[in-house]
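J.: after the sequence you'll find the predicted model.
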Amino acid sequence: MASVKQARHPATDEITLIDVMGALNDPIRVGLIRVLADEREHGWGELRAPVAKSTLSHHLRVLRDAGVTRTRQEGTRCFVKLRSADLNARFPGLLTAILDAAHHDDVGSHVGLADDSPTA
């Protein structure tokens, strides 16, 4: 019987500022954290970005490896959630500042959820 490979998530005290900032140097990844800031866990299939599925998977892996998100596999489905509490414990106020700046500068607004309605 084959075992499911579990993704490695850095412990809170292993999350570094350089890794977090490096992971957030792409507008798609900033858009993903804007979507995930609702504090809900989302299936990968719910996420919409103007990139191929393999590229979206890469972006999600970068965020996970940096400690920005947590990924959970359930059967063949994967779920992702923003690690807000861990990031706020490690870098108080950083996540809020990033989300505020992203909203102000309209970074990542082209990323959303499958059930998002287009705005007129």
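T.: Everything's here; your move. Numbers count the residues shown, from 1 in each chain.

J.: switch to C-alpha atoms for all contacts and neighbour counts from now on
T.: OK.

J.: any idea how far T16 lies from L82?
T.: T16 sits 16 Å away from L82, going by CA to CA, to the nearest Å.

J.: so which of the two has more stuff around it?
T.: Between T16 and L82, L82 has the larger neighbour count (other CA atoms under 10 Å), namely 25 against 16.

J.: residue contacts, the more buried one?
T.: I33, L36, A37, E39, R40, E41, V68, T69, R70 (CA atoms under 8 Å, 6 or more residues apart in numbering).

J.: below is an additional structure, to be compared with the one above:
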Amino acid sequence: MRTVTHPALGQVELPDLLHALSDPVRLNIVRCLARDGECACGSFSVSVSKSTLSHHLKVLRQAGLTQTRPDGTLRLISLRRVELDERFPELLESVLSCR
């Protein structure tokens, strides 16, 4: 399994976060993570192919919204909510409350 890198909190930029959140599929993934907590890569119910889902998860990770950790053969995804709330107070809450 390849090593997954995450941007340091100081490298996370608002335009990158907003771009990542601008896609409906990625926003749905973030909402699922906010609701359910840590999830396995394949557990998201989105209507895209596996490769497209992997791309969306990569965009979220590279923007600094999520972190990925290995657990045996699984990769578990979670929101970096506490860290993001420190750097961008109320951003995630505002985005998640919009419908």
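T.: Good, I have the coordinates. Remember, it's a predicted structure, so these values are computed and weren't measured experimentally.

J.: returning to that earlier point: mapping the contacts of L82 of the first structure onto the second structure, which are still in contact?
T.: Shared contacts between this structure and the second structure among the contacts of L82 of the first structure (both residues aligned by TM-score structural alignment, their matches' CA atoms under 8 Å) comprise I33, L36, A37, R40, E41, V68, T69, R70.

J.: determine the longest helix present in the first structure.
T.: In the first structure, taking DSSP state H as the definition, the longest helix is helix 53-66.

J.: which part of the second structure matches it?
T.: Mapping helix 53-66 of the first structure onto the second structure (TM-score structural alignment) gives residues 50-63.

J.: what residues sit buried inside that stretch?
T.: L53, H56, L57, K58, V59, L60, R61, Q62, A63 (16 or more other CA atoms under 10 Å).

J.: any chance of those in a markdown table, with distance to L74 of the second structure too?
T.: As requested, those are exported to a markdown table (distance: CA to CA, whole Å):
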| residue | distance to L74 of the second structure |
| --- | --- |
| L53 | 15 |
| H56 | 17 |
| L57 | 14 |
| K58 | 15 |
| V59 | 19 |
| L60 | 18 |
| R61 | 16 |
| Q62 | 19 |
| A63 | 22 |
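
J.: name the residues that touch the longest helix of the first structure?
T.: With CA under 8 Å, 6+ apart as the criterion, helix 53-66 of the first structure contacts 8-10, 15-16, 19-20, 23-24, 28-29, 49, 69-71.

J.: what residue of the first structure matches up with P7 of the second structure?
T.: Using TM-score structural alignment, P7 of the second structure pairs with P10 in the first structure.

J.: help me confirm that its match comes into contact with G67.
T.: Yes - contact criterion CA atoms under 8 Å: P10 of the first structure and G67 qualify, at 5.6 Å.

J.: who has more neighbours, these two?
T.: More crowded of P10 of the first structure and G67, by other CA under 10 Å: G67, with 25 against 16.

J.: how close does the residue lying farthest from the centre of the second structure sit to I29 of the second structure?
T.: The C-alpha centroid of the second structure is most remote from G72, which lies 20.4 Å away (CA atoms, centre = their mean). Distance from G72 of the second structure to I29 of the second structure, counting by CA to CA: 22 Å.
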